[in-house]
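J.: Dropping a prediction and its sequence here:
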Amino acid sequence: MADAHNPATAEADADATAYVRGGMQINEQAATFKLFMDLAKWGSLAVACLLLFLTLWFHPGGNLMAALAGAVVLGGVGFFALKPKADAGH
């Protein structure tokens, strides 16, 4: 027979009463989110440059130098468009 003084949910009930909304430090979560967003942003630029390079190089009549120039231009424009802004620190 179950003990009436120690129900199965006693630990969960204690955790629920100890929780205070908005009282948790979220430094690690914020850092992880920022890292994910940065990797997604710069990774997308790298994939776009690689895709442009390969497309311009291997299409009929394409050459290596035109592909390299296009990828470098896209990378340069993308870098300046995606770099962090000076006033972005909240």
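T.: Structure received.
J.: alpha carbons only for contacts and neighbour counts from here, please
T.: Fine.
J.: how far does stretch 57-73 stretch from start to finish?
T.: Stretch 57-73 stretches 15 Å from its first residue to its last (C-alpha to C-alpha, to the nearest Å).
J.: For it, which outside residues touch it?
T.: Cys49, Leu50, Leu52, Phe53, Leu54, Thr55, Leu56 (C-alpha atoms under 8 Å, 6 or more residues apart in numbering).
J.: mind listing what the fifth one touches?
T.: In this case it means Leu54. Residues near Leu54 by C-alpha under 8 Å, 6+ apart: Ala67.
J.: Below is an additional structure, to be compared with the one above:
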Amino acid sequence: MADYHRGEMDIQEQASTFHAFNLMAKWGSLALSAVLTSLVLWFCTSAGFLGGLIAGVIVAVAGVFLLKEKPQAH
């Protein structure tokens, strides 16, 4: 069995999995918040379907604008 040497292990797969999980959590949270906003306004207020839909679209568009990844400068 090989001896362990700190810092010599390839962690590319773990880093890719961590990045993918963060992306899914981020975009899934945005989708959930847009859907919940629409449904709450549709069923729990007098805004109705159209008011809920407009608010949900606004939340989704603002979220996409704020959450998209910025290009990294090297």
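T.: Yes, it's here. In this text the structure is predicted, and so the values were computed from the model without any measurement.
J.: Buried ones only from the contacts of stretch 57-73 of structure 1, please, as a ChimeraX command.
T.: The following ChimeraX line selects those of the contacts of stretch 57-73 of structure 1 that are buried, judged by 16 or more other C-alpha atoms under 10 Å:
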select :49,50,52,53,54,56
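J.: Just the ones in helices from the contacts of stretch 57-73 of structure 1, please.
T.: Cys49, Leu50, Leu52, Phe53, Leu54, Thr55, Leu56 (DSSP state H).
J.: Distance to Val20 of structure 1 added to those residues, as a markdown table?
T.: Formatted as a markdown table, those follow (distance: C-alpha to C-alpha, whole Å):
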| residue | distance to Val20 of structure 1 |
| --- | --- |
| Cys49 | 47 |
| Leu50 | 48 |
| Leu52 | 51 |
| Phe53 | 53 |
| Leu54 | 54 |
| Thr55 | 54 |
| Leu56 | 57 |
